[in-house]
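# Generate coordinates for the sequence data below:
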Amino acid sequence: MSCEQIILPNLVAHCPYPVRVNPRCRESNSKSEDWILKEANFTERKRKLFLGLKAGVLTSLCYPDADDFHLQMSSDYLTFLFTFDDWSDEFDPMESDTIADCIMAALRDPHGFETDKTVGKLTKSYFSRYIQTAGPGSIRRFIDTMDLYLQAVTQQATDRTDQAIPDLETYIGLRRDTSACRPCFALMEFVAGVDLPDEVASHPAILAMEEATNDLVSWSNASSHLRNIRTFVLTNLNPQDIFSFNVEQSRRDTHNLVAVIMHTHDLDTQAAVDFAGDLCHKSIERFETERHTLPSWGPEVDRAVEAYVQGLQDWIVGSLHWSFITKRYFGQAGPEVKKHRTVKLLAPAGSASKQELEDFDDDYILPGGL
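Modelled structure (predicted):
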């Protein structure tokens, strides 16, 4: 096995925000796992990979103040979202279109739309709860941004089929939709019990802060995928045989920031990681700059904006810490990687051991020991 290593950027240390965890974290995560497992026909291997995901933990880190109802619905949604993301890696463009139509129909009529497709039934379940308390603006933004996400997933499937690597500018634009952060931002309104007026939601400072948050969340996870980018980009092998839990890369997905940087700028792996880390650092700086340009819309709206901006901040810091809790990126090595930032690159051609490929369990450590 290769001994080559890379050093991840110190994103956690660079992030100035305190990490908080919803006290119902473990319970809501467990319920969301059960909710998916009742509908999804997983093989034993995929079930094990799914249980290593801990999307409900991400929810509790990003929505730490949510009450029981709003946390559970949000946890179910994020668990669905990651599961769908893994499923979509196996879709061709036509399948992506068909599935997208089913999801959008369920969003537009969660009570009346009938389907036997798992994605449709799960969408009806979480969204029928969303609309119970969400405001009309939040509902519209959630549906519209889910539509953008699904369109981007179809484009990603097309690029994967064509084995096309986009240029950096194209990738960044598409990644802001494939990240699915935008519907998660609409979810913040639902959780906080606010409904931003359109003139606030479309204000340049709000949009810029959303963009900076989106970039930080999606790009930091791009850096976390690095364990098998080398085997894909440099050797053009299918890394599924090397790194089983990283389903996204195992499908030879070229939509990854580090891979795009390597291709666009002809950089080696470490240089591309450093480049991506610099972009992440600048995203936090952008966020803080725009925070100080926010105008006042009056006391009531300002309180809603404050809750929304706090939600963006929680997403930045929560997603960073979650990356080392989930087994999705580093298996059980997450705490060590978080501490030392050193990642050993796996050798190509399926030389990883069975134990390395299946190194998952149900234990995880939350920030602060919660």
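# Only C-alpha atoms from now on, for both contacts and neighbour counts.
Noted.
# give me the element the closest residue to residue 92 other than its chain neighbours is part of.
Residue nearest to residue 92 in three dimensions, not counting chain neighbours: residue 157, with 5.6 Å by CA to CA, 6 or more residues apart in numbering. Assigned by DSSP states H and E, residue 157 belongs to helix 136-162.
# Tell me which other helices or strands that helix touches.
helix 93-108, helix 168-178, helix 181-192 (3 or more CA pairs under 8 Å, 6 or more residues apart in numbering; DSSP states H and E).
# Any buried residues in it, and which?
By neighbour count with 16 or more other CA atoms under 10 Å, helix 136-162 contains the buried residues 137-139, 141-160.
# again with stretch 115-122
In terms of neighbour count (16+ other CA under 10 Å), stretch 115-122 has its buried residues at 118, 119, 120, 121, 122.
# residues near residue 308, how many?
For residue 308, the count of nearby residues is 24 (other CA atoms under 10 Å).
# for residue 310, same thing?
Other residues close to residue 310 by other CA under 10 Å number 15.
# ok, it to residue 217 distance?
15 Å (CA to CA, to the nearest Å).
# what do you get for residue 88?
20 Å.
# circling back to that earlier point, got the contact list for the residue nearest to residue 92?
By CA atoms under 8 Å, 6 or more residues apart in numbering, residue 157 lies in contact with 88, 89, 91, 92, 93, 96.
# Name only those of these that count as buried.
Once neighbours are counted (16+ other CA under 10 Å), the buried part of the contacts of residue 157 comes down to 88, 89, 91, 92, 93, 96.
# let's see this one next to it:
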Amino acid sequence: MTASESWLLGLKTAESSDVLTETERKNLRPMKAGLLAAVCVPGCGQPQLRFFADFLSLSIITNGRIRGARDMSENGWTGEGVGGGVDALGRHTLFQHLLPELQRLVSKATSTWKTRFESSVRSYHSAQLQVITDRVNNVIPDLETYLPLRRELSGLYMLLDLIELCENLTLPPMDDETFSKFNALKQLAADIIGCSLDVVAFNDDQVQGNRHNLITVIMTHKRLSLQGALNLAGVLIKRMFDSFVETEKSLISAPTAPQTNYLGNGSLSSYWNWVSLSRLATPPASPPRSTPDPSNGANGGDLAHLGDLPSYVHTFRDCVVGTINWAYETELYFGKKGEEIRTFGWVFLNPQNDGDGEERS
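The predicted model follows:
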């Protein structure tokens, strides 16, 4: 048992009851949040890795609670008019347990960072409330409404803010065009992660009656069959990934180091194939971060003016590729068959919504 798991199991309410439900406690180890932290923030030290394991564990559990919330009383936030930032997280039934560490981290943050983090938390909170409101009112949002909602539900913006703070990253001065590309890349990372996890979570979501899922949204509003919705989801995710690659190239035009695959096989350029709709292919691992050699022309001196921008871009990529690899390793989506599915691509969909019960390749 990891230190993070032990800490989570020991969390108590003010009434000395366990903070986590029995199911949540049982799922801690199979969840493998520590692995998710390691692949999303591969360069951090042990104390930071522990913090991100705690944060991601609480994020995953919170997501599960929102997916199953029956009314607004189960939204997890306390107090009137929850704002943003660390103070807001301190009024969340789960994140409040990270408050001391969050306060320590934020004590060294700039006012610009604090403002951005407040916005990230506020958007995350609003998205969660919207999901519950839709469920209470029996609303399935259309695709144009759902995509930005799913982006905020991912919690990626909060995670990226915290990675920036822990790794002491600072954005260099950027013109309007470069800044717009930077924000677009961050948005694409959140879109790819959210939509990809919707695909792997669809089987469980349909069983639980959670209709805030990309596949359900497409089936409902595009009037497509399950296979048709999967096909369209694959097209959308491929477009997102293609846009991510092109935007990344336009931000950092110099070549990057060859990839080293930590968890699977494949190249970054073919990453999108993992969700090729009837078959799940193996996604790649993120390439190792390298320090440019200042004497090496475009690989070095030409990148010097970019400051920490390449590190931000690598972080976005680490989170995208790391999350998809983690989806096979965690038992939340495929149970103990993740490696089998990674290798052979066979998936069984629940017969409730797929009555033929056939194996899909």
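# What value does the TM-score take for this pair?
Superposed pair, TM-score by TM-score structural alignment, normalised by the length of structure 2: 0.73. Supporting alignment: 297 aligned residues with a CA RMSD of 2.9 Å.
# Out of the helices and strands packed on helix 136-162 of structure 1, which gets nearest to residue 26 of structure 1?
helix 181-192 (18.3 Å; CA to CA).
# So which elements touch the closest one?
Using 3+ CA pairs under 8 Å, 6+ apart, helix 181-192 of structure 1 is in contact with helix 68-88, helix 136-162, helix 204-224, helix 299-322.
# again, only using 10 Å
helix 55-62, helix 68-88, helix 118-133, helix 136-162, helix 168-178, helix 204-224, helix 299-322 (3 or more CA pairs under 10 Å, 6 or more residues apart in numbering; DSSP states H and E).
# Now do the next helix or strand after that helix: everything it contacts.
Moving toward the C-terminus from helix 181-192 of structure 1, the next helix or strand (DSSP H and E) is helix 198-201. Outside helix 198-201 of structure 1, the residues that touch it by CA atoms under 10 Å, 6 or more residues apart in numbering are 137-138, 141, 186, 195, 206-207, 210, 294-297, 301-302, 304-305, 308.
# try 8 Å this time
For helix 198-201 of structure 1, the surrounding residues in contact (CA under 8 Å, 6+ apart) are 137, 206, 207.
# could those residues go into TSV alongside distance to residue 320 of structure 1?
Putting the contacts of helix 198-201 of structure 1 into TSV (distance: CA to CA, whole Å) gives the following:
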residue	distance to residue 320 of structure 1
137	29
206	21
207	21
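# so which of the residues you listed comes closest to residue 61 of structure 1?
Nearest to residue 61 of structure 1 among the contacts of helix 198-201 of structure 1, with distances taken as CA to CA, is residue 206, at 21.6 Å.
# quick one, what contacts residue 95 of structure 2?
By CA under 8 Å, 6+ apart, residue 95 of structure 2 lies in contact with 55, 58, 89.
# Same question for residue 126 of structure 1.
73, 76, 77.
# And the last one? What does it align with in structure 2?
Think residue 77 of structure 1. Using TM-score structural alignment, the partner of residue 77 of structure 1 in structure 2 is residue 55.
# what's the neighbour count on that match?
Residue 55 of structure 2: 22 surrounding residues under other CA under 10 Å.
# cool, and residue 175 of structure 1?
With other CA under 10 Å as criterion, residue 175 of structure 1 counts 23.
# For residue 190 of structure 2, see how far away the residue mapped onto it from structure 2 is.
Mapped onto structure 2 by TM-score structural alignment, residue 175 of structure 1 lines up with residue 150. The gap separating residue 150 of structure 2 from residue 190 of structure 2 is 8 Å, by CA to CA.
# cool, and residue 72 of structure 2?
Distance from residue 72 of structure 2 to residue 190 of structure 2, by CA to CA: 25 Å.
# ditto for residue 179 of structure 2
Taking CA to CA, one finds residue 179 of structure 2 at 17 Å from residue 190 of structure 2.
# Comparing the two, which shows the higher neighbour count?
Using other CA under 10 Å as the criterion, residue 179 of structure 2 and residue 190 rank with residue 190 on top: 26 against 15.
# so who does the closest residue to that one other than its chain neighbours touch?
In this structure, residue 190 of structure 2 finds its nearest non-sequential neighbour in residue 151, 5.3 Å apart by CA to CA, 6+ apart. Contact partners of residue 151 of structure 2, counting by CA under 8 Å, 6+ apart, are 187, 190, 191, 194.
# can you count the residues close to the last one?
Residues contacting residue 194 of structure 2 under the criterion other CA under 10 Å number 26.
# what's the counterpart of it in structure 1?
Using TM-score structural alignment, residue 194 of structure 2 lines up with residue 218 in structure 1.
# Its match touches residue 177, doesn't it?
No. Using CA atoms under 8 Å as the test, residue 218 of structure 1 is too far from residue 177 to be in contact (9.8 Å).
# quick check: stretch 327-338 of structure 1 aligns to which part of structure 2?
Aligned using TM-score structural alignment, stretch 327-338 of structure 1 spans residues 331-342 in structure 2.
# Tell me which residues are up against that stretch.
27, 30-32, 200-201, 204, 280-282, 327-330, 346-347.
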